[in-house]
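Asker: Sequence and predicted structure are below.
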Amino acid sequence: MVKRTRYSEYKNAYANYEFELSEDGVLLMRCHTNGGSLVWDWKAHDEMADAFADVAGDREIKVLIHTGTGENYNADWGLLPDGRPPEEPLYQAMPGERGLHKLDEKAWYNRNLQFNVLSVDVPMISAVNGPCNIHSEVPLMGDIVLASEDAWFQDVSHFPRGMVPGDGQHVIWPYLVGANRGRYLLLTGKKLTAQEALDWGAVAEVHPKDTLLERAWELAHEIAKRPPLVLRYTRQLFTHPLKRAFLDDLERGTALETYAQRGFFPFGGGMEPLDRAWDAKPWSS
């Protein structure tokens, strides 16, 4: 359960999440790192769960626009300014009891992230402003999903890197595009272009990058004209079957992912697929 919040309490609470509230009750939530594209690290991961809890608890807003900043929606993994990873990959990063508890904490944040997004009680418009290869389930849980022409979707952080497809990827993709296409995308690490995502039914509209947010605001202002209870109950109606899907499968996928990570956990480096067998040595290049 989320708690009751107000815009003034959370608007400046997060380093990676910027908020703007319009006069007609449309809340813009923009992901960023220092004003540029979001760099996905554990702090950003954990605080996204908390940020969505705050948004979900705000009963004054009427519509949520969720988007990124700059070139990517969410396709950087802790890279340095020159694009290099900050450290070499390490694949035995979670040994012993300390590792077990760290993995459990990350799984806890992950479950909260998905369910807090689904707890947002007003229509949610996702404007995917560029490549998204980590936690794509977040924007895809929007009621209207828009994508820029240069956007693409990919689950590179799981099976291609030697992990069980978790983090809600195993729920959202088969739910949206069908079991066969969903499994294919997760197993191959396919980059699904914005146009393919439109053809597959994962997004509703594709727009030039410079007009994407304008279209999101246009839709949001129109939706916000409806009565508050209509907005809330419509979102509840739309999210109910998705909540059931996540209740049925999220915990199991997260548990299997976490259990498998006890033997092989790809930490550090960039977001590249494995370039050799998982047990090959040495891993440093």
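Answerer: Sure, I can see it. Numbers count the residues shown, from 1 in each chain.
Asker: C-alpha from now on. contacts and neighbour counts both.
Answerer: Fine.
Asker: isn't there a strand covering H66?
Answerer: Yes: under DSSP: H, G, I helix; E, B strand; the rest coil, H66 sits within a strand.
Asker: Show me the helices in the protein, by range?
Answerer: For the chain, the helices defined by DSSP state H occupy 7-10, 42-56, 96-119, 137-140, 169-177, 179-188, 194-200, 212-223, 228-261.
Asker: which of the residues in the first one are buried?
Answerer: By that I understand helix 7-10. For helix 7-10, the neighbour count (16 or more other C-alpha atoms under 10 Å) marks Y7, Y10 as buried.
Asker: Please apply the same query to the fifth one.
Answerer: By 16+ other C-alpha under 10 Å, the buried positions in helix 169-177 come out as Q169, H170, V171, I172, W173, P174, Y175, L176, V177.
Asker: so what's L21 up against?
Answerer: With contacts defined as C-alpha atoms under 8 Å, 6 or more residues apart in numbering, L21 is in contact with Y7, L27, L28.
Asker: what about versus this one:
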Amino acid sequence: MGTTNLADYQDKYDMVHFEREDGILTMRLHSGDGPFMWTMPDHLKLLSAFADVAGDEQNEVVIFTGTGDVFSGPLPTAPELGARIRPDSTPREWERRYWEATRLELNLLDIGVPVICAVNGPAVRHAELVFLCDIVLASETAEFQDSVHFHDHIVPGDGCHVVYQEIMGIRRGTYFLMTGEIISAQAAHNLGMVNEVLPPDALMLRALELARYIRQRPVLVRRFTKILLSDKLRTAMHQRLGHGLALESLAYLDGADAVS
């Protein structure tokens, strides 16, 4: 802690808006101030943003949310399916991807204060980031899908295999990843993935209410509770993330010829 401050990163990222009041930092994903649509460069930007947030000791609680009516997209279109299978990729390229995928997940877990995720709409790309947060609130309009791995001819090895089996159980998590299943906010609540489901206009109000409640606890109570209660996920990620990425890369390098 203590290596960054808000002025260092507030205007650093073109896809994250930061705002802090009374120690509560809101980080809002966006694309051109509209709903957030993932691009490949965003992976590197967001892992860096998580590191900056983790390094700012003035952040006492974090609210992580999206913009408009989508948390993270887009859904893949039919021509996209399998389009990213590149048999000409090299192990050196995958070394870089390994580092990026590892740090994206672990940098979020390394934020040393409670993180509340306010899911304002569908989360269909990198939705596993939602479930690495400590408290998950969802709009009634939210839904969850892993749209870019098995569904798109890619092994779900960059953290998805860890997160979904941990929060859903082995049987449900496996089914979710292998079928491209879309889970509604209410179904996610019934499965214990989401803590509360709220009307869209009540989502951020509730997130702020919880953030203010958490901020009233003594500083070390907040920080050490976060460390203690995120330890199981952090341990699972350290144990299994590398194996998943290795298998993902091998299948990817096998190439489009293997698709049948």
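Answerer: Yep, that arrived. Everything quoted here is computed from the prediction, not taken from an experiment.
Asker: Could you get me the TM-score between them?
Answerer: Scored against TM-score structural alignment, normalised by the length of the second structure, the superposed chains reach a TM-score of 0.93; 260 aligned residues with a C-alpha RMSD of 2.1 Å.
Asker: Give the equivalent position in the second structure for K225 of the first structure.
Answerer: In the second structure, K225 of the first structure lines up with Q216, judged by TM-score structural alignment.
Asker: In the second structure, which of the contacts of L21 of the first structure still touch?
Answerer: For the contacts of L21 of the first structure, the aligned pairs still in contact in the second structure (both residues aligned by TM-score structural alignment, their matches' C-alpha atoms under 8 Å) are L27, L28.
Asker: Now tabulate the contacts of L21 of the first structure in CSV and tack on distance to P86 of the first structure.
Answerer: Below are the contacts of L21 of the first structure laid out as CSV (distance: C-alpha to C-alpha, whole Å):
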residue, distance to P86 of the first structure
Y7, 35
L27, 34
L28, 31
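Asker: Make JSON lines from the helices of the first structure and add distance to G130 of the first structure to it.
Answerer: Converted to JSON lines, those look like this (distance: least, C-alpha to C-alpha, whole Å):
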{"stretch": "helix 7-10", "distance to G130 of the first structure": "26"}
{"stretch": "helix 42-56", "distance to G130 of the first structure": "18"}
{"stretch": "helix 96-119", "distance to G130 of the first structure": "20"}
{"stretch": "helix 137-140", "distance to G130 of the first structure": "12"}
{"stretch": "helix 169-177", "distance to G130 of the first structure": "18"}
{"stretch": "helix 179-188", "distance to G130 of the first structure": "18"}
{"stretch": "helix 194-200", "distance to G130 of the first structure": "9"}
{"stretch": "helix 212-223", "distance to G130 of the first structure": "10"}
{"stretch": "helix 228-261", "distance to G130 of the first structure": "24"}
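Asker: wait, which of those helices is closest to L79 of the first structure?
Answerer: L79 of the first structure sits nearest to helix 42-56 of all these, at 12.8 Å, using C-alpha to C-alpha.
Asker: Read off where that closest one ends up in the second structure.
Answerer: Taking TM-score structural alignment, helix 42-56 of the first structure hits residues 40-54 over in the second structure.
Asker: Residues in contact with that stretch: which ones?
Answerer: The set of residues external to stretch 40-54 of the second structure that reach it, using C-alpha under 8 Å, 6+ apart, is 1, 4-5, 9, 13, 15-16, 59, 100-101, 103-105, 107-108, 110-112.
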